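K.L.:
generate coordinates for the sequence data below:
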Amino acid sequence: MTDLVRRAEEWLAQDPDPETREELSRVLRDGDEAALLDRFGAKLEFGTAGLRGELGAGPNRMNRVTVMRAAAGLARRLGPGGHVVIGYDARHNSDVFARDSAAVLTGAGLRVSLMEDHWPTPVLAFAVRHLDADAGVMVTASHNPPRDNGYKVYWGDGSQIVPPLDEEISAAIDAVGRVDELPLGSEWETLGDAAIVEPYLAALAELPLGEARDLRIVYTPMHGVGGAILLRAFASAGFAAPAAVEAQFTPDPDFPTVAFPNPEEPGAMDLSLELAEKAGADLIIANDPDADRCAVGVPLPEGGFRMLTGDEVGGLLGEYVIARTSGPGRSVAASIVSSSLLGRIAEAHGVRHAETLTGFKWIVKAGDGLVYGYEEALGYTVGSDQGLPVRDKDGIGAALTVAAMAAEAARDGHTLLDLLDRQAQRYGLHATAQLSVRVQDLSLIAGAMDRLRSGPPKELAGRTVLSAEDLSAGVDGLPPTDGLRYRLAGDARVVIRPSGTEPKLKCYLEIVTPVERDVPSARVRATEELSSLKAALSAALAL
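P.N.:
Just a heads-up that it's a prediction; the model follows:
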């Protein structure tokens, strides 16, 4: 307890934030050892996802001291004279953390361009290359709960950092002393709309969007920062303004209408589905709060709507982009937890395909000529013959392209569901599902991974496990990562990995089913088989 108190008092002495000072002072006055241990018994680790965690006092929370240390570490790694672009979303303290970063970086002798408003993450990723900056910082926790915030770092190529850069920056952060002794600057450039949003929208206008535009769209930014810029993007491309879910349109860091501000979470899309029914919509589009992800919903022939999976959208967008780009050097990429469908599409069209580790930091580095990349968690980046305008997930560019694809299908008398059926008939039905286990104790995840490594299952749901690969050893030329991959008899696959941003163990299942009679029959069969496989895997995890 004595050491915890000493560290807390040292933290308190340098903390510039009255709110977290009061929080920590209260904990000290109460002698609350559990609260001190929670805040000072561990620290947020800086990795390839940067920093992400709950707001509050101490090194195991997101706060001004944590952010200033991160900025100082980044400054040390870059050195004086570098140029850093900073963006931020509308979460609690995002603007404060952005200004603190600007002050620390300029105080260390770097040039800083700070965005004047809360804008989407893809705008920041675009800005790094557009402004020829050396690095970028985005203050966001994407679709995490309201009390979280985060700190993402981009390098000069416009993509998120990968090893060993994360380790080098982390070591530099550890060497930072008291933040109240850091030199702080106050002279930085403010990036206005004309300097960065307009060039971003101009770049999206070069995507392969075709000419069909007759479509009724319902849209939600999920209380985030994508709304205004998406509407401008659609207007610039010639689409009628989507009908917005008004209760979710204005940025609100408390996300009052949803339990989790993630389109994949149960209930998150309820208001959008309700509006789509009333409006007779042809398409539902949703962004997550920082607008780097895009969710898609479509009407059903029998009435009602359903949300497409990330893999379904990934396959549709992949074939659409491949068909509308040209050149022998083109390539597409997807993560190892995404459907294998994109690889079969690419092979059929004579386009190179790459499989990468999870995360867009890896996808956009998959090779030259990349015109498209995706991961199943609703992340897509769409390019043209000129390449990718955004080297990260871009929920606004993806939304535009999905709308163009749906409008073109409608013009020709088809729906996105028809396009999915065509793909199933041509490439086999690639049915995917997830099993996600959220825990309070992270040691449970480590224990489950250890058990599976030491004793992998021989069969799952009656399917023989043909191979059990430990991804921590590095396989198929991929860098090592904490994960397992099982290949099963009957063209099935399971990938298991701990989440990089949440206390979850995530499992990704795929079964490829030939379409022998009709697609609906194949879907019923695949759904039943996925359900059995999920139950067997859940038993094997023993969580």
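K.L.:
contacts, neighbours, all on C-alpha from now
P.N.:
OK.
K.L.:
what helices or strands is whichever strand or helix holds Pro520 leaning on?
P.N.:
Using DSSP states H and E, Pro520 maps to helix 519-541. On a contact count with 3 or more C-alpha pairs under 8 Å, 6 or more residues apart in numbering; DSSP states H and E, helix 519-541 meets helix 416-427, strand 429-438, strand 459-460, strand 504-513.
K.L.:
one more to put side by side:
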Amino acid sequence: MTTNNRIEEFLSQADEYLRQEPEASLREELSELCTRAQAGDAVACEELADRFTGSLRFGTAGLRGRVEGGTNRINRVVVARASWGLGRHLLQGAMGVSADRGVVIGFDGRRMSRQFAEDTAAVLAALGVPCWLFPVVVPTPLCAYAVRALKAAAGVMVTASHNPPRDNGYKVYQATGGQIIAPHDSQIASWIDQAPSQIDRLCPFEAAQAGLRKIISESVTEEYLSAVGQGALHPGVLTRQPISVVYTAMHGVGHALVERALRGAGLKGLTVVPSQTEPDGAFPTVSFPNPEEPGAMDRAVALAKETFAPVIVANDPDADRLAVAIRQEDGDYRQLTGNEVGALLGHDALAYMDTGDAPKLAVTTIVSSTMLSRIAEDLGHRYAETLTGFKWLADAAIRGLKERGEHFVFGFEEALGYSVGPLVRDKDGVSAIVRFVELCAWLQEQGRSPQDELDRLSLAHGLSVGQQWSARLPGQQGLAQIQQIMESLRQRPLTELAGVPVVARCDLKDGSSWAQSDPERRSMELPAANVLVYYDAEGTRLVVRPSGTEPKIKLYLESVGWPKQKADIDAVTQERKQRLEQIRAAINVRLGLD
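P.N.:
Coordinates of the predicted model:
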């Protein structure tokens, strides 16, 4: 049935939604869209169809979408339903803890974040589930920390992280402090589907009077900052070795906590980008609030040139990611990749963190650099790989502790996410900034730079060259195209990567694998996921997967080179990069992405 034939159905759904939505601005913009659709406006009809074709699905990443009216968007109706589903799931005892322990609720500076947090608290309180609410905007890692600190049953963080300004999201944590994993996502989704059309809310005064609403005190933040300080691998280095650092919060919520953490560690040479310091959900000075995007750090680079700072650090809007740029010999700045920062921080933790008699564990994902595995092996420590997403890294850390008594010292994913120890069971851009700045000062104390350390690691453990790219395919048509790409690769698997034969592949959707000449290749015994992995005869790895949070198909390449001396590093790097460019071009043609 075409969109035009279903327009009355969508208008009926919109009418039902409008009776439930308490937010006037969302009602007004949807009503205007419906009026245009009724008048036959083709663009409005397509937009209405996209908003009401299905519902925004709740998964292990929670919810994320555009702030607009509609069942396939994020709004007060959808947030209320999600909160009702979470509350019912907790009351059933399905999370393994009593719902009486309450839910921690945090929010960032995006449009309607505070309102969504209040709606969450109101719905949970009406169900009899107590809530711990942050009174002001907070970084995501502080919310994750508070779940364990307050011994809560669960946590909710209202954020869309580094998504476009029009988006928002709803992220759920377990009592362990890590994001929910299966089967909790599908079980909560099932409860959401059973939510009534009119959901009760308890007002803040009544909830507080009933002991169902408590405000989180400043002591939780102070405890977090104290723990960050105690985790220093090079204590006192920022006091001994002055270093100049430029920081940008990118209009997010990281500034206050990052400045307190760095000042507490002894840093005096901190300069912040003033125009990007305060939280602002419109992100007025960046076209896309993601430090990975070209141009996002331009203001920080300009300020660093003025102050001659050797290091730039940046957070994304909810401060769970860290971006780094370092000054080069010519005075310009180079932004390090997530894999490079992961190698630097990973080696630092594996080499210098004191865990007593407990064995050390480092974890990364199947799309991140394999250099961490070689560093861990060469230093005699265990390494594990997980699916993409920090929920899986946190799960591996928890299982390592329970099953083997291992001390989790570091985890990362190439998309600028790092965990520098067991303090927070999610990526934490605040503690990672402190750890990285301390590392830079420690290297400077020895007359070395982060680039010198990267070169040393490449000579000792092999040089990993990676490339990641994606194609944004929005809407229902884009979703269908993403599914078609994955199915085409399953029906006609790649047999070569730009002329080099594929010798092994694995489909994580059903666990099937195939190897031509490498029977000893590591087993990829991971949970089912819509991910395809290929290895060619030169050891180059290709991973293809749909994004879990955005309408994108993502592709990742890695090739490893072995320079014999420092003078060889640039040549080996360029040779590996050229090879990856050839593969990328060939894959884009095959998948119709060029």
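K.L.:
sorry, back to before: now, of the helices and strands packed on helix 519-541 of structure 1, which is deepest in the fold?
P.N.:
Comparing these by mean neighbour count (mean count of other C-alpha atoms under 10 Å), strand 504-513 comes out on top with a mean of 22.
K.L.:
check the mean deviation of that strand from structure 2.
P.N.:
Compared with structure 2 after the fit, strand 504-513 of structure 1 shows a mean deviation of 0.7 Å (mean C-alpha distance after the TM-score superposition for structure 1).
K.L.:
to Ala42 of structure 1, which of the helices and strands packed on helix 519-541 of structure 1 lies closest?
P.N.:
Closest to Ala42 of structure 1 of those is strand 504-513 (C-alpha to C-alpha; 18.6 Å).
K.L.:
give me the stretch of structure 2 that the closest one matches.
P.N.:
Using TM-score structural alignment, strand 504-513 of structure 1 lines up with residues 552-561 of structure 2.
K.L.:
then stretch 415-430 of structure 1?
P.N.:
Stretch 415-430 of structure 1 maps onto residues 449-464 of structure 2, going by TM-score structural alignment.
K.L.:
Arg545 of structure 2 falls within a strand, correct?
P.N.:
Yes: Arg545 of structure 2 forms part of a strand when assessed by DSSP: H, G, I helix; E, B strand; the rest coil.
K.L.:
which residues sit in contact with it?
P.N.:
Shown in contact with Arg545 of structure 2 (C-alpha atoms under 8 Å, 6 or more residues apart in numbering): 486, 530-532, 553-555.
K.L.:
could you do Ala473 of structure 1 as well?
P.N.:
By C-alpha under 8 Å, 6+ apart, the residues touching Ala473 of structure 1 are 480-481.
K.L.:
what do we get in structure 2 for Glu10 of structure 1?
P.N.:
Looks like Glu10 of structure 1 aligns to Glu16 there (TM-score structural alignment).
K.L.:
what is the burial count for the corresponding residue of structure 1 for Gln483 of structure 2?
P.N.:
Aligned by TM-score structural alignment, Gln483 of structure 2 pairs with Ala446 of structure 1. For Ala446 of structure 1, the count of nearby residues is 13 (other C-alpha atoms under 10 Å).
K.L.:
what helix or strand is Ala446 of structure 1 on?
P.N.:
Counting by DSSP H and E, Ala446 of structure 1 is part of helix 442-454.
K.L.:
mean per-residue distance, that helix versus structure 2.
P.N.:
Mean for helix 442-454 of structure 1 is 1.3 Å (mean C-alpha distance after the TM-score superposition for structure 1).
K.L.:
so how far is that helix from its chain's centroid?
P.N.:
25 Å (C-alpha atoms, centre = their mean, to the nearest Å).
K.L.:
relative to Thr501 of structure 1, how far out is the spatially closest residue to Leu417 of structure 1 that is not a sequence neighbour?
P.N.:
Among residues not flanking Leu417 of structure 1 along the chain, Val298 sits closest, at 7.8 Å (C-alpha to C-alpha, 6 or more residues apart in numbering). Using C-alpha to C-alpha, to the nearest Å, Val298 of structure 1 is found at 29 Å from Thr501 of structure 1.
K.L.:
so which of these two has more stuff around it?
P.N.:
Higher neighbour count among Val298 of structure 1 and Thr501: Val298, with 22 against 15, using other C-alpha under 10 Å.
K.L.:
give me the secondary structure label for that one.
P.N.:
Reduced to three states by three-state DSSP, Val298 of structure 1 is strand.
K.L.:
many thanks, I have nothing further to ask.
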